[in-house]
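Peer 1: Sequence and computational prediction follow.
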Amino acid sequence: MASPAPAPLDDLDLKVLHALQIDGRAPFSRIAAVLGVSDQTVARRYRRLHHTANLRVLGMTDENLLGRQSWIVRLHCLPDGAEQLAEALAKRPDTLYVVLISGGTEIVCGMKPRSRKERDELLFDRLQRTRQIVTVSAHCLLHLFYGGRLGRRSKPTVLTPEQEAGLQPPAPVLSDAPLPLDAADEALLAVLRRDGRSTLTELQKATGLSEARVKRKVEALRSAGVLYFDVQYDRGPLGQAVSAMLWLTVAPRALAEVGRALASHPEVNFTSAITGQANVVASADFRSPDALYTYLSAKIGALDGIHAVESAFILRQVKQLTYEPGR
């Protein structure tokens, strides 16, 4: 017998979700105090969201602040090779996400090579020699308008401004110089990438440091802006059944204005200026294909400076930010 469908998310579920988007490591006690419920209620709703919407809190790094570049790579593949290649790319530690689009013959993946050597080996050697790939185009992220460290804090939400203020972590103090990481930092970040709410005891075990030093390291990485917490979840339970990628060709004079406009749209969950003829990329979520049509014709069509737009449905998310074989 099939399992019953989970109940739709209610107002408190959405408030807990929004609270975690503001601070993914906020203690349940602080979230409870802001929402006016008990700690146990927040913990139960967190578990419910994990089950119903596949909610996960992930510790992410801002690669720019580590002196590294982030890339979006588009791979056009032979019809019988895309899925197998996508699965192989998903297992690589330097891929952030991997999606199948355009009838299942195109792969788009976010990549974070740790060095120029790793980048060149991947883009100019491994991918070029892969039999299933017809064409490769790589686009460096130049300027993030929305997503990552800048994500989900300026859109219409279910919390009041006072509640948001009660959960907002201190703003990071960014430096122009890349922040060096030691072995303990790398071990700590590896654990938080799998589970951003890992306990101090779990982080202590992974690093071999005292609990007090682990706590200071987490705070130092957050205050420098290197470490931030992203919330990953399925959009279906929220009525967003369709996801799409948009590639916009924008006049240089209009780049900043178009980027800010996209960042303000509730549908958009990521947008950045990139290298290439299509110089702005965005991903967005919609209720239906008709909602995507309305968005393109009404909101995108109203923006000045856009010369062309390419849109494609995301058919399958092969990797979402992290990958753990066997899970």
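Peer 2: Received the coordinates, thanks.
Peer 1: all contacts plus neighbour counts: C-alpha atoms, from now on.
Peer 2: Fine.
Peer 1: what's the helix or strand hosting residue 20 packed up against?
Peer 2: Under the criterion of DSSP states H and E, residue 20 resides in helix 11-22. Helix 11-22 sits against helix 28-35, helix 39-53, helix 161-167, strand 227-232, with contacts defined as 3 or more CA pairs under 8 Å, 6 or more residues apart in numbering; DSSP states H and E.
Peer 1: For the first one, could you pull out the residues that count as buried?
Peer 2: So the one you mean is helix 28-35. Neighbour-count burial for helix 28-35, counted by 16 or more other CA atoms under 10 Å, picks out 28-32, 34-35.
Peer 1: and of those, the nearest to residue 142?
Peer 2: residue 31 (34.8 Å; CA to CA).
Peer 1: Wait, that closest one touches residue 41, no?
Peer 2: No - between residue 31 and residue 41 there is no contact under CA atoms under 8 Å: 10.2 Å.
Peer 1: Please, which helix or strand holds the closest residue to residue 194 other than its chain neighbours?
Peer 2: Nearest non-adjacent residue to residue 194, counting by CA to CA, 6 or more residues apart in numbering: residue 58, 6.2 Å away. Here residue 58, judged by DSSP H and E, is contained in strand 56-61.
Peer 1: Residue 196 now?
Peer 2: Under the criterion DSSP H and E, no helix or strand holds residue 196.
Peer 1: Helices of the stretch 101-250 of the chain, start to end?
Peer 2: For the stretch 101-250 of the chain, the helices defined by DSSP state H, counting those that start in this stretch cover 116-121, 161-167, 183-194, 200-207, 211-223.
Peer 1: Wait, residue 191 touches residue 198, no?
Peer 2: Yes - Residue 191 is within contact range of residue 198, at 7.2 Å (criterion: CA under 8 Å).
Peer 1: want to compare, so here's the second one:
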Amino acid sequence: MTSKDDDRHPSPSTPLTKPSCGPCAAPRASYAEGAAATGAHERTVARRVERMLGTGRIRFTASLLHEYIGTGVAAQLAIRCAPGHLHDTARALARRPDTYSVEVATGPAAVFVELTVPDHRELLSVVDGPIAGLAGVVGVETQLLLTLLLTANDWAPYDDEPTAVRRAVSQGTPLPAPLPTDELDEQLVALLKEDARMSTTRLARELRVGETTARRRLSRLMGSHVLHLRLHAEPEVLGFPIEARFRLAVPQRGLDATLRALGREPEVPSLALASGRYNVLDYSSHRSMEELHDFSSRAFGAADGIATETALLIHSYKRAGATTL
């Protein structure tokens, strides 16, 4: 007889439900906290999460968001490739340590890349050198990310309330002030990248600081919006197999209203202001093509003077700094 808390070994292709992915959104939460938040039995939560971690369906990632703390130059590249070169180009770009995401999508600019480099001189060197020199690359369009508004930290499709950052964007109020970070913070985040659930005792030992200091530093980072400490999983695993990139050319007079409206859309996990004609970069995730159509009609149908370029994602080679080849 199957116990009431048995999750019956779901197929690897089964999308996660709220009881499954709820605790994953808070990597350092205990299984008891996850069970209380989702209404599932603690053993079910532990068994399901550990199995998905073991099979690679999910993993946790940690990084400091350079766009928020103002270190380095973040850019998005839209790369056009000659026929037959998409796969090899995307793989080569995903192997670069300075790239954060690499995706192949529909449209003339078939490979989209997000990367961070130390300064503008290095950006020119990277784009005009090793990237432009890849076999099959026939064109590169570069946009600087000027203001990062929403990230995957703010995408919680099963939560009832928006994050503080999403609420601020949707209301048009200023984002929280960036948190100053130092070398100890960077070392702590590097340890969390290895193991997001590493105990505070071990963090303190690895950092060679007192446990109180480690706990205070961790709490400070987790209470800010500069630390990306989240579940890493392809959106289809969460039940959102359709992903799209939107590049919007928004007149200045309608920019604030457009950003507020997009901030209210739960399907939008990423939103940024960028240089160039397409001054708003938007990323959306959906359960079906019908939902994508409804979103597009709702978000852009009545917009005045906005030019929209849409690209459907075909395959992700790197996401949140983790390769998914």
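Peer 2: Yes, it's here. These numbers were taken from a predicted model, which means no experiment stands behind them.
Peer 1: circling back: closest one to residue 278 of structure 1 among the helices of the stretch 101-250 of structure 1?
Peer 2: Comparing the helices of the stretch 101-250 of structure 1 under CA to CA, the one sitting nearest is helix 116-121, at 21.2 Å.
Peer 1: Give me the mean distance between the closest one and structure 2.
Peer 2: By mean CA distance after the TM-score superposition for structure 1, the fitted helix 116-121 of structure 1 averages 3.2 Å away from its aligned residues in structure 2.
Peer 1: Show residues contacting that helix.
Peer 2: residue 113 (CA atoms under 8 Å, 6 or more residues apart in numbering).
Peer 1: Mind listing what's buried along that helix?
Peer 2: Under the neighbour-count criterion of 16+ other CA under 10 Å, helix 116-121 of structure 1 has residue 119 buried.
Peer 1: ditto for stretch 97-107 of structure 1
Peer 2: Buried residues in stretch 97-107 of structure 1 (16+ other CA under 10 Å): 97-101, 104-107.
Peer 1: Out of those residues, which comes closest to residue 162 of structure 1?
Peer 2: Closest to residue 162 of structure 1, out of all of those and judged by CA to CA, is residue 97, at 34.1 Å.
Peer 1: The closest one corresponds to which position in structure 2?
Peer 2: Taking TM-score structural alignment for the superposition, residue 97 of structure 1 sits opposite residue 101 in structure 2.
Peer 1: Could you check how far its match is from residue 196 of structure 2?
Peer 2: Distance of residue 101 of structure 2 to residue 196 of structure 2, computed by CA to CA, to the nearest Å: 20 Å.
Peer 1: And for residue 295 of structure 2?
Peer 2: Using CA to CA, residue 295 of structure 2 is found at 34 Å from residue 196 of structure 2.
Peer 1: same thing with residue 92 of structure 2?
Peer 2: 27 Å.
Peer 1: again with residue 300 of structure 2
Peer 2: Relative to residue 196 of structure 2, and taking CA to CA, residue 300 of structure 2 is found at 38 Å.
Peer 1: can you check residue 284 of structure 2 too?
Peer 2: 26 Å.
Peer 1: Neighbour count for the two, which is higher?
Peer 2: Taking neighbours as other CA atoms under 10 Å, residue 284 of structure 2 and residue 196 compare with residue 284 leading, 23 against 20.
Peer 1: For residue 153 of structure 1, list the residues it contacts.
Peer 2: Here residue 153 of structure 1 is in contact with 21-22 (CA under 8 Å, 6+ apart).
Peer 1: Mind telling me what residue 189 of structure 1 corresponds to in structure 2?
Peer 2: Here residue 189 of structure 1 is matched to residue 189 in structure 2, going by TM-score structural alignment.
Peer 1: Next up, the contacts around that match.
Peer 2: Residues near residue 189 of structure 2 by CA under 8 Å, 6+ apart: 62-64.
Peer 1: Apply 10 Å and report the result again.
Peer 2: Taking CA atoms under 10 Å, 6 or more residues apart in numbering as the criterion, residue 189 of structure 2 is in contact with 61-64, 183, 195-196, 203, 218, 221, 227-229.
Peer 1: Which members of those are classed as buried?
Peer 2: Looks like these have 61-64, 195-196, 203, 218, 221, 227-229 buried, using 16+ other CA under 10 Å.
Peer 1: Would you quantify the distance from the aligned partner of residue 262 of structure 1 in structure 2 to residue 309 of structure 2?
Peer 2: Here residue 262 of structure 1 is matched to residue 262 in structure 2, going by TM-score structural alignment. Residue 262 of structure 2 sits 16 Å away from residue 309 of structure 2, going by CA to CA.
Peer 1: Tell me which of the two has more neighbours.
Peer 2: Taking other CA under 10 Å, residue 262 of structure 2 and residue 309 do not tie; residue 262 has more neighbours (22 against 13).
Peer 1: so residue 273 of structure 1 is in which element?
Peer 2: Per DSSP H and E: strand 268-274 holds residue 273 of structure 1.
Peer 1: Check which helices and strands that strand sits against.
Peer 2: Here strand 268-274 of structure 1 touches strand 133-146, strand 242-250, helix 255-264, strand 280-286, going by 3 or more CA pairs under 10 Å, 6 or more residues apart in numbering; DSSP states H and E.
Peer 1: The second one against structure 2, how far on average?
Peer 2: Using mean CA distance after the TM-score superposition for structure 1, strand 242-250 of structure 1 ends up 1.2 Å from its aligned counterpart in structure 2, as a mean over the superposed pairs.
Peer 1: now swap in the third one and tell me
Peer 2: Helix 255-264 of structure 1, aligned to structure 2 and superposed, deviates on average by 1.6 Å (mean CA distance after the TM-score superposition for structure 1).
Peer 1: In terms of secondary structure, what does that helix contact?
Peer 2: Using 3+ CA pairs under 10 Å, 6+ apart, helix 255-264 of structure 1 sits against strand 133-146, strand 242-250, strand 268-274, strand 280-286.
Peer 1: Then the first one?
Peer 2: Here strand 133-146 of structure 1 touches strand 71-77, strand 106-111, helix 255-264, strand 268-274, strand 280-286, going by 3+ CA pairs under 10 Å, 6+ apart.
Peer 1: how far does the second one sit from the chain's center?
Peer 2: Distance of strand 106-111 of structure 1 from its chain centroid, counting by CA atoms, centre = their mean, to the nearest Å, is 13 Å.
Peer 1: What span of structure 2 is that strand aligned with?
Peer 2: So strand 106-111 of structure 1 is aligned with residues 110-115, judged by TM-score structural alignment.
Peer 1: gap between the strand or helix carrying the match of residue 97 of structure 1 and the chain center?
Peer 2: Using DSSP H and E, residue 101 of structure 2 sits within strand 99-105. Strand 99-105 of structure 2 has its C-alpha centroid displaced from the chain centroid by 11 Å (CA atoms, centre = their mean).
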